[in-house]
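1. please find the sequence and the predicted model below.
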Amino acid sequence: MRMERYSRQILFTPIGEEGQRKLAEKHVLIIGLGTLGTQSAEMLTRAGVGKLTIVDRDYIEWSNLQRQQLYTEEDAKNRTPKAIAAAKRLRSINSEIEIVSHVVDVTPEELENLVIEVDLILDATDNFDIRMMINDMAIKQQIPWIFGSCVGSYGMSFTIIPHETPCLHCLLETVPIGGPTCDTAGIISPAASQVVVHQTTEALKILTENEQHLRGKLISFDLWTNQVVQMNVASMKKADCPSCGSEATYPYLSFDEQMKTAILCGRQSVQIRPPKKQERDLGELAVQLKKTGGKVETNPFLLSYTIGDERMVIFKDGRALIHGTNDIDKARTLYHRYFS
């Protein structure tokens, strides 16, 4: 390791040479390589983390280039998988560190293999199904992880230390549904960057073993309306939480709590069924989807949505049909993009 490369970081007293050496020994897993994941990956690569494992199931589209800073127009033209393009770019930034990339859809089985010998997990996903899996696996394996989320000009972050802080299940109790996404409400790049600032700063504290300086609070902000809130959530830790309580069962790692997918024979369609029956407000969803410029049609039982060549139908119980494909990964991506 060339210490002069990190000289300005080493001059920062809380890190110093000892902290830099510790950082070089650590392994970070980043799940999701969209706006949050690309920026976090680049920051940690430049900072000199020893090993970085990056994971994403998707490929690069033109709409990604506005804010996902590791990618180029050539990547969008070629529809290069995000994990492949990101790894290539990161290796060109810092050839001294180890970069491992995976083009996979994260499931509990995949996650169990990904977390081996990992010191920290960064959440850069776009849906709470995967976040709850991360939460349960991190608690089970006693790995710190940092939650991050943003949409529009709003963002939030919270650092979860197993058995010390509340976990995501404590804070949410059930998976939230029906909220806006970047594809229905848009996003400005500074909001994502602000989330990344909070996530990567907390990451550096953990990786250099300066945990005493962790924020310990959930932070949320709206850059457009100039609002910032730091909430002390310590009292929300639940002794009987199924994910982090004294008799934890890690429910989101079980089959019953996972999203179910099935290819419909002869119909070139994939059915997606959420883990539990839901009551979706189709009227509210229609309002969000109309902002995208797609065609929205509703009746008392379902909503039909068409944008470009993509056609999807969602029912009031949360079940959806993604038409025109037998690719389950693509169907899940579209579901989370528009209906999550």
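-> Perfect, thanks for sending it.

2. going forward, measure contacts between C-alpha atoms and count neighbours the same way
-> Fine.

3. which element is the closest residue to Leu218 other than its chain neighbours on?
-> Closest residue in space to Leu218, ignoring its immediate chain neighbours: Phe158 at 4.7 Å, by C-alpha to C-alpha, 6 or more residues apart in numbering. Using DSSP states H and E, the element containing Phe158 is strand 154-160.

4. which other residues reach that strand?
-> With contacts defined as C-alpha atoms under 8 Å, 6 or more residues apart in numbering, strand 154-160 is touched by 144-150, 166-168, 191-192, 194-195, 198-199, 202, 215-224.

5. measure the residue nearest to Leu218 to Leu168 for me?
-> In this view, Phe158 and Leu168 are 9 Å apart by C-alpha to C-alpha, to the nearest Å.

6. who has more neighbours, the two?
-> Phe158 (27 against 24; other C-alpha atoms under 10 Å).

7. distance of the more buried one relative to Pro166?
-> According to C-alpha to C-alpha, Phe158 stands 10 Å off from Pro166.

8. quick one: buried residues of whichever strand or helix holds Val28?
-> Using DSSP H and E, the element containing Val28 is strand 27-31. Residues of strand 27-31 classed as buried by neighbour count (16 or more other C-alpha atoms under 10 Å): His27, Val28, Leu29, Ile30, Ile31.

9. do stretch 213-229 as well
-> For stretch 213-229, by 16+ other C-alpha under 10 Å, it's Arg215, Gly216, Lys217, Leu218, Ile219, Ser220, Phe221, Asp222, Leu223.

10. this is the comparison structure:
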Amino acid sequence: MEERYSRQMRFAPIGEEGQRKLSQSAVCIVGMGALGTVLASHMVRAGVGLVRFVDRDYVEMSNLQRQMLYDEDDVASGYPKAVAAEKKLRRINSDVRLEAVVADVTAHNAEELLEGIDLVLDGTDNFQTRYLLNDVCFKLGIPFAYGGAVSARGMSAMFVPGSTPCLRCLIPAADSGGETCDTVGVIAPVVDIVASYQAAEALKYLVGAHEKRRRSLVTFDLWDNHYFEMKLGQPVPDCPCCGRKEYPALNPKEQDEMISLCGRGSVQIAGKGPLDLERWRQRLEPAAVKIKANPYLLRAELPEGERLVLFPDGRVLVQGTDDFARARTLYARYIGL
């Protein structure tokens, strides 16, 4: 340990005692895209004892511009991001315990996924999932390091149950105006800065340097050179999460079974149960134009022009449309309802 973490331990606010605390800590990163890959690298290199990461997607060529753990071989293999990330991270630090989970975080599984976790790091790209993480973290009393990046803009804040307001207090209803990385783009340096803010606050919390935590929401525009800091203030008494403790995102809704992946031209259907990928390869092969499969997912190009991506946990992506009716039609045609 002395050699690997020597420069980190020479930083007086961490030292030997802080390093010991890190080695006994457990974090969960939700989303292993641009933010998540940088966060995971920081946590693993810093020697956090357990790093669990959850992601529902797989590596594509457009990811490589900013998602630092992946390369062209990962694209060719079609591996899920969580699996590809685990392979890289194990080569970085074999002392850290890694848990890669290929799944969609939902109201049904969020509490289970955060079992035994000391801190949650936000690597997501949509407010629906962020509100879910916010609600489950405040219900369970787990700190939530929020971060977001799009275009040349970034923002970050650390929400700690019992100490700060929650995300809903600051942003009661999110409307991005349709701006996502897939619609207006993003430059990689913004991602690095946001994830570094998150990682630094995570380290402060995990080593017990609570007096050094930043109690503000930071927003910046790296291209136009703007920077703004807003104090977090006090929790809103009528907040449905930290005020009334209703945790609305943890109440599953029927419409959550089908969601549009904003800007991706894809609809995700939760499905009704596990899928045997080999069985489905055999079933879809006669009808599909082309099929590619690995142990983690199956991709079937359809004669209609769209693509189905099947996951063992039952999820199906219908790629090539963001229309729910069209997605449901194709799902029913090839998978069945």
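-> That came in fine, so what should we check first? What you see is a predicted model, and the numbers here were worked out from it, not measured in a lab.

11. quick revisit: packing partners for the strand holding Val28 of structure 1?
-> helix 35-47, strand 51-55, strand 120-123 (3 or more C-alpha pairs under 8 Å, 6 or more residues apart in numbering; DSSP states H and E).

12. how much does the last one stray from structure 2?
-> After superposition onto structure 2, strand 120-123 of structure 1 lies on average 0.2 Å away from the residues it aligns with, using mean C-alpha distance after the TM-score superposition for structure 1.

13. give the other helices and strands that that strand contacts.
-> By 3+ C-alpha pairs under 8 Å, 6+ apart, strand 120-123 of structure 1 packs against strand 27-31, helix 128-141, strand 145-151, helix 189-207.

14. in structure 2, what residues pair with the first one?
-> What it means is strand 27-31 of structure 1. On structure 2, the counterpart of strand 27-31 of structure 1 by TM-score structural alignment is residues 26-30.

15. comparing that stretch with structure 1, how large is the average distance?
-> Following the fit onto structure 1, the mean deviation recorded for stretch 26-30 of structure 2 is 0.2 Å by mean C-alpha distance after the TM-score superposition for structure 1.

16. how much distance is there from that stretch to the middle of the chain?
-> 9 Å (C-alpha atoms, centre = their mean, to the nearest Å).

17. also stretch 223-232 of structure 1?
-> Computed by C-alpha atoms, centre = their mean, the chain-centroid distance of stretch 223-232 of structure 1 equals 21 Å.

18. go on, stretch 34-52 of structure 2?
-> So, by C-alpha atoms, centre = their mean, the centroid of stretch 34-52 of structure 2 is 12 Å from its chain's centroid.

19. one more: stretch 151-165 of structure 2?
-> With C-alpha atoms, centre = their mean, you get 15 Å for stretch 151-165 of structure 2.

20. with stretch 61-73 of structure 1 instead?
-> Put simply, stretch 61-73 of structure 1 sits 17 Å off its chain's centre (C-alpha atoms, centre = their mean).

21. what residues does that stretch touch?
-> The contact list for stretch 61-73 of structure 1 (C-alpha under 8 Å, 6+ apart) reads 34-36, 38-39, 42, 60, 75-77, 79, 85-86, 89-90, 188-189.

22. mind giving me the ChimeraX command for buried ones among those residues?
-> Typed into ChimeraX, the line below selects the buried ones among the contacts of stretch 61-73 of structure 1, using 16+ other C-alpha under 10 Å:
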select :34,35,36,38,39,42,60,75,76,85,86,90,188,189
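
23. picking up where we left off before, could you dump the helices and strands packed on strand 27-31 of structure 1 to JSON lines with distance to Gln230 of structure 1?
-> Output for these, formatted as JSON lines (distance: least, C-alpha to C-alpha, whole Å):
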{"stretch": "helix 35-47", "distance to Gln230 of structure 1": "20"}
{"stretch": "strand 51-55", "distance to Gln230 of structure 1": "29"}
{"stretch": "strand 120-123", "distance to Gln230 of structure 1": "19"}
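
24. what's the closest of those to Thr181 of structure 1?
-> Closest of these to Thr181 of structure 1 is helix 35-47, at 12.9 Å (criterion: C-alpha to C-alpha).
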